[in-house]
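# no FASTA, just this:
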């Protein structure tokens, strides 16, 4: 199981979403992508979209206004 990191600090929508979608194409079952963002709309939009698509997601605020969104391929 691999884990990939995307630094999207300072990037506005739709850039973080595009970056995570591109990386998800390479994931195998069990792999994860961790996206770090300071744009609240990005983590909310991506989290909702990934859950609809069947990925397992988790979000944590690691600092004031900075979130880490983890998206894991489960199937």
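The structure has been received and is ready for your questions. Model, not experiment: these values are computed from the prediction.
# CA only for contacts and neighbour counts going forward, please
Will do.
# elements contacting the longest helix along the chain?
Ranked by residue count under DSSP state H, the longest helix found in the chain is helix 40-52. In terms of contacts (3 or more C-alpha pairs under 8 Å, 6 or more residues apart in numbering; DSSP states H and E), helix 40-52 is packed against helix 15-24, strand 56-63, strand 66-72.
# could you give the angle of it to strand 56-63?
Inter-element angle recorded for helix 40-52 and strand 56-63: 160 degrees (by axes from the mean of the first three to the mean of the last three C-alpha atoms, to 10 degrees).
# one more to weigh against that first structure:
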């Protein structure tokens, strides 16, 4: 599983980093994106809808989310 650390990054950086892993996700790999920017949740939702992907999000500590993206 690939882990993308986007702590401190604001949009669109997390989505640009996720875009780089799109082929890997479509090949069945999971990607975990870690962010502390709440707007990223909506951006990931939109990205996943556009690319027919699934995701789960968990606020692991206050203000920090782990988002797991799968095919």
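That came through fine. Every value quoted in this text rests on a predicted model; they were computed, and no experiment measured them.
# still on that earlier bit, in JSON lines, list the helices and strands packed on helix 40-52 of structure 1 along with distance to residue 37 of structure 1 and mean neighbour count.
What follows is those, written out as JSON lines (distance: least, C-alpha to C-alpha, whole Å; neighbours: other C-alpha atoms under 10 Å):
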{"stretch": "helix 15-24", "distance to residue 37 of structure 1": "8", "mean neighbour count": "15"}
{"stretch": "strand 56-63", "distance to residue 37 of structure 1": "10", "mean neighbour count": "14"}
{"stretch": "strand 66-72", "distance to residue 37 of structure 1": "5", "mean neighbour count": "22"}
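# nearest to residue 42 of structure 1, of these?
For residue 42 of structure 1, the closest of the helices and strands packed on helix 40-52 of structure 1 is helix 15-24, at 6.5 Å, according to C-alpha to C-alpha.
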